[in-house]
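Q: Dropping a prediction and its sequence here:
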Amino acid sequence: NSSAMALVKNDGVDESTFCSCQSVQDLVAHINKKFEKEFVNVDYLLKLMNTYNCDIKEFTRYAHFQSGKCSRYLIDKGNGEYNLLLLCWSSESGSVIHDHSNSDCILKCIEGTLNETRYERPTNVDVNNNIQEKKK
């Protein structure tokens, strides 16, 4: 089983104002503060999520695994600007190919392992026949 948090919405990280979070409430408060601005620093949010040392016990009330599919649980509506979600996959499940049109998505694996494949967006009209894995 794997659990991941996803933050869906862009600037370099100002180290002087960077602050790591110790709880999910801290994380929500810091993210909300960043989304009060018109322009969101995605690099800051990436660092915030990467340095967040979460306690899996904080998420037990949200996490419920359903065999064969991904379960999504809303943790915070993010003052109307983003959604903080807990995604739960059982070992035999995955997610379909999808995009986050005009949005960013930041993922943190909090337990288990997660494999992500990114794809190039086709430039021609026939999108269904031309999806290709993105070169690393």
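A: Structure's in. What do you need?

Q: switch to C-alpha atoms for all contacts and neighbour counts from now on
A: Will do.

Q: doesn't S93 make contact with C70?
A: Yes: C70 lies in contact with S93 (CA atoms under 8 Å); the separation is 6.6 Å.

Q: Leaving out chain neighbours, which residue sits closest to T51?
A: S20 (6.2 Å; CA to CA, 6 or more residues apart in numbering).

Q: Ok, E120 next?
A: Sequence neighbours aside, K134 is the residue nearest to E120 in space, at 5.1 Å (criterion: CA to CA, 6+ apart).

Q: Surely that neighbour and R118 touch.
A: Yes: with contact defined as CA under 8 Å, K134 counts as touching R118 (5.4 Å).

Q: also this one, for the comparison:
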Amino acid sequence: MEHAASTMPENVDCLDSLIQSLHEVFSADEIDVEEVKTLMESYKSNPKDWMTFAKFDKHSSIHDHTNSHCFLKLLQGRLKETLYDWPEDQRCKQELQKRCEIYFEENQCTYINDSIGLHRVENSSHCDHAVSLHLYSPPFDTCHTFDERTGHRNSVKMTFWSKYGERTPYGTALSKENN
């Protein structure tokens, strides 16, 4: 029995080749989550590839992904992802239910979508930087953040810290939630 040849390259040796390979994978009609995760993990992080694009922020708010696929690859350091259940009733103030905490090391990749739940990603180190690469399909320009204590949902506009390594004008899209 013959197996179909994979279109995935055997060696993703730099960020540019990862991006090229991802374009090929996403040109198909359907997305194979495991294939994308494997492809992203096959790239071994090299700061020379991505340092121009690195911008630092301590953590994200608890948020959804607006019906998109979200892949996260850790390029440097260690990150903690906290998963939460969706609030049961938006009309009642209730603390979000924490499902679990997962730690990711350099070169690992994780995946989430709205059917899995909500999450927050943070660098819990006080001295070491962490750098992550995020891939959203389809891209989105707004999402919801959630207050951990009340479950209150707030719609926020997504902003980019940089585009092609150049700092973009940063608007007033910061969440007012205290997450």
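A: Received it, and whenever you're ready, just let me know what you need. This is a predicted model, so every value here is computed, not measured.

Q: coming back round to it: who has more neighbours out of C70 and S93 of the first structure?
A: C70 (19 against 15; other CA atoms under 10 Å).

Q: Quick one: residues contacting the more buried one.
A: Each residue near C70 of the first structure by CA atoms under 8 Å, 6 or more residues apart in numbering is listed here: L87, C88, W89, S90, S93, G94, S95.

Q: Restricted to helices, list these.
A: Among the contacts of C70 of the first structure, the subset assigned to helices under DSSP state H is empty.

Q: mind giving me a markdown table with the residues you listed and columns for distance to D14 of the first structure?
A: Shown next, in a markdown table, are the contacts of C70 of the first structure (distance: CA to CA, whole Å):
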| residue | distance to D14 of the first structure |
| --- | --- |
| L87 | 29 |
| C88 | 32 |
| W89 | 34 |
| S90 | 37 |
| S93 | 38 |
| G94 | 35 |
| S95 | 34 |
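
Q: The longest helix along the second structure vs the first structure - mean distance after superposition?
A: Looking across the second structure with DSSP H, the single longest helix is helix 15-26. For helix 15-26 of the second structure, the mean deviation from the first structure after alignment is 0.8 Å (mean CA distance after the TM-score superposition for the first structure).

Q: Which strands or helices does the following helix or strand past that helix pack on?
A: Per DSSP states H and E, helix 15-26 of the second structure leads on to helix 33-42 as the next helix or strand towards the C-terminus. For helix 33-42 of the second structure, the contact count by 3 or more CA pairs under 8 Å, 6 or more residues apart in numbering; DSSP states H and E identifies helix 15-26, strand 69-76, strand 109-112 as packing neighbours.

Q: After alignment, which residue of the first structure pairs with D85 of the second structure?
A: For D85 of the second structure, the aligned position in the first structure is E120, judged by TM-score structural alignment.

Q: hang on, the earlier thing: matching residues in the first structure for the longest helix of the second structure?
A: Per the alignment by TM-score structural alignment, helix 15-26 of the second structure matches residues 24-35 in the first structure.

Q: If we go by neighbour counts, what in that stretch is buried?
A: V24, L27, V28, H30, I31, N32, F35 (16 or more other CA atoms under 10 Å).

Q: For the third one, which non-adjacent residue is closest in space?
A: Yep, that's V28 of the first structure we're talking about. D76 (7.1 Å).
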